[in-house]
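Visitor: can you look at this prediction? I've put the sequence above it.
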Amino acid sequence: MPRLRLKDLRDLTVVVVHPPDSDGKALMDQLKRIGCRAELMWPPAKALPAGTDVIFAGVFFETHEALRNMLRRSEKPGPTVLGVVSYENPAMIELVLDIGVFSVISKPVRTFGMLTNLVVARSNWLQSADLQDKIGKLEKKVSGQKKIAKAKSILMEMHQISEREAYGTIRAQAMVKRISIEEMAVAIINANELLSSRPGDV
């Protein structure tokens, strides 16, 4: 599991999506003290600058839709989002949850606690991204195994051979063609579907 070191904060590119008022200035000043590369943006743009790592997002009812759309268009896996809110009620909590924040900072913005919030939010984001990556690899592996199983079934039925022999055939052909076993399995499945289709089906 990846761990965030305090010195890593200096490498972060941060965008503060907040009006240029006293709270926006306080956010920018503290981020510069921490050592982050930060820029202030208001109102929310159509898209984030490329390479944005972290967003401190002012959460307002009137700009929420624009903020959400901007975040949806961001590069995957997306930035670490910290919400900046003026008050706490059920409606505001819904907005905060809707944009997928990892931490919340209340206004008026104070320097105390901001570093902790940033570190905790970024650490949780790193853990979440790592888990998503592992899930993606597992899903890809399971998908590949299903394709291999289907290709084996096709060869077993077509040539009346055992499962072991079918797998050996797929593996041997993959080595000859210098492709992965999964890619060979897909080729077998596609060829079988093509041969099985009737002229009128194409």
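Guide: Perfect, I can see it now.
Visitor: C-alpha only now, for contacts and for neighbours.
Guide: Fine.
Visitor: tell me where this structure has strands.
Guide: 13-17, 37-41, 54-58, 80-85, 103-106 (DSSP state E).
Visitor: hmm, who's touching the second one?
Guide: By CA atoms under 8 Å, 6 or more residues apart in numbering, the surrounding residues in contact with strand 37-41 are 10-20, 24, 28, 31-32.
Visitor: apply 10 Å and report the result again.
Guide: Taking contacts as CA atoms under 10 Å, 6 or more residues apart in numbering, the residues outside strand 37-41 that touch it are 9-20, 24-25, 27-32, 48, 52, 54-57.
Visitor: next one: stretch 64-77
Guide: 17, 43-53, 55, 57-60, 78-79, 81, 95-96, 98-100, 125, 128-129, 132-133.
Visitor: among the residues you listed, which are in helices?
Guide: Among the contacts of stretch 64-77, the members found in helices (DSSP state H) are Leu95, Val96, Asp98, Trp125, Ser128, Ala129, Gln132, Asp133.
Visitor: quick one: which of the residues you listed is most hemmed in?
Guide: Val96 (24 neighbours; other CA atoms under 10 Å).
Visitor: ok, and the closest non-adjacent residue to that one?
Guide: Gly83 (6.5 Å; CA to CA, 6 or more residues apart in numbering).
Visitor: surely that neighbour meets Val101?
Guide: Yes - Gly83 lies in contact with Val101 (CA atoms under 10 Å); the separation is 5.9 Å.
Visitor: below is an additional structure, to be compared with the one above:
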Amino acid sequence: MTTANLLSELKGLRVLVLHPQDAEAQIVLGHLQRIGCEVQQRWPVPERLPQGVDVVLLSIELDQRPAIERLVDNLDEQAPPIIAIVGYENPSMLQLVLLSQPAAVIERPLRPFGLLTQLLIARSFWRRRVAMLAEIRKLEIRQSAVSRISMAKTLLMARHGFSEPQAHQRIQRDAMAQRCSMDVVAQQIIDNDSPERAPP
């Protein structure tokens, strides 16, 4: 990816900086604005993320642990990626970092150098995660449909003495006649709404 493409990726990126209002935060806010990001800053850590956020920079502070826990608990599958800002390492701090489920980590003292890379890594991680979740949803829907069709065939076989191929053909034929999916017909049969027909 060229430098122009990298900057295009970041231009207009909506970044929420959850960090105390200090000189360090001003450095980061200024750099984000210079590379074209739309930036807002909040502190202390809110209970929920506001709408319209693409990336979150989260300062990991031990005194904010309850707030960070509430924030993480309120995140859904489509939540933007978190970049954790860490000042030092000890067991309590590392535990809180892991709790925040970051896509990337930045160490203090904060500097503009490397921030662009971490933003791109976080966005790439988020896109892969969303794509993976979408694929999982498709598989779940497909498996659910297969289960319903199998149940409907079992009911037809029990009610009418159909063979498995006959039951399948019955569902397939009704789906074609109704111009709907076999899954819809299967649900009708399960709900006992499908009209009675003789085996083919």
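Guide: Perfect, I can see it now. Note that the structure is a prediction, hence the values are computed from the model and not measured.
Visitor: hmm, back to that, quick check on the contacts of stretch 64-77 of structure 1: which are buried?
Guide: 17, 44, 48, 52-53, 55, 57-60, 78-79, 81, 95-96, 99, 125, 129 (16 or more other CA atoms under 10 Å).
Visitor: quick check, central residue of structure 1?
Guide: Pro77 (2.3 Å; CA atoms, centre = their mean).
Visitor: about what we covered before: out of the strands of structure 1, deepest packed?
Guide: Sort the strands of structure 1 by mean neighbour count, taking mean count of other CA atoms under 10 Å, and strand 54-58 sits at the top with a mean of 25.
Visitor: and that strand with strand 37-41, angle?
Guide: Here the directions of strand 54-58 of structure 1 and strand 37-41 differ by 30 degrees (axes from the mean of the first three to the mean of the last three CA atoms, to 10 degrees).
Visitor: and the closest residue in space to Thr111 of structure 1 that isn't next to it in sequence, how many neighbours?
Guide: In space, and not counting its chain neighbours, Thr111 of structure 1 is closest to Gln30: 6.3 Å by CA to CA, 6+ apart. Using other CA under 10 Å, Gln30 of structure 1 is surrounded by 18 other residues.
Visitor: could you measure from Gln30 of structure 1 over to Ile181 of structure 1?
Guide: Computed with CA to CA, to the nearest Å, the distance linking Gln30 of structure 1 and Ile181 of structure 1 is 53 Å.
Visitor: again, but for Asn117 of structure 1
Guide: For Asn117 of structure 1, the distance to Ile181 of structure 1 (CA to CA) stands at 46 Å.
Visitor: can you check Ala191 of structure 1 too?
Guide: 15 Å.
Visitor: before we move on, what about Val14 of structure 1?
Guide: In terms of CA to CA, Val14 of structure 1 sits 43 Å off from Ile181 of structure 1.
Visitor: need the overlap of contacts for Gly83 and Val101 of structure 1.
Guide: Ile55, Phe56, Ala57, Leu95.
Visitor: isn't the first one right up against Val81?
Guide: Yes - with contacts counted by CA under 10 Å, Ile55 of structure 1 reaches Val81, the gap being 4.9 Å.
Visitor: common neighbours of the two, please.
Guide: With CA under 10 Å, 6+ apart as the test, Ile55 of structure 1 and Val81 both reach Val14, Val15, Leu71, Val101, Leu118.
Visitor: and these, which is closest to Ser143 of structure 1?
Guide: Comparing the shared contacts of Ile55 and Val81 of structure 1 against Ser143 of structure 1 with CA to CA places Leu71 closest, at 29.6 Å.
Visitor: that older thread, which of Asn117 and Ile181 of structure 1 has more neighbours?
Guide: Taking other CA under 10 Å, Asn117 of structure 1 and Ile181 do not tie; Ile181 has more neighbours (20 against 16).
Visitor: OK, contacts around the more buried one?
Guide: Gly144, Gln145, Lys147, Ile148, Tyr167, Ile170, Arg171, Ala172, Gln173, Ala174, Met175, Ala187.
Visitor: in CSV: the residues you listed, plus distance to Asn89 of structure 1.
Guide: What follows is the contacts of Ile181 of structure 1, written out as CSV (distance: CA to CA, whole Å):
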residue, distance to Asn89 of structure 1
Gly144, 47
Gln145, 48
Lys147, 50
Ile148, 52
Tyr167, 60
Ile170, 60
Arg171, 60
Ala172, 63
Gln173, 63
Ala174, 59
Met175, 62
Ala187, 56
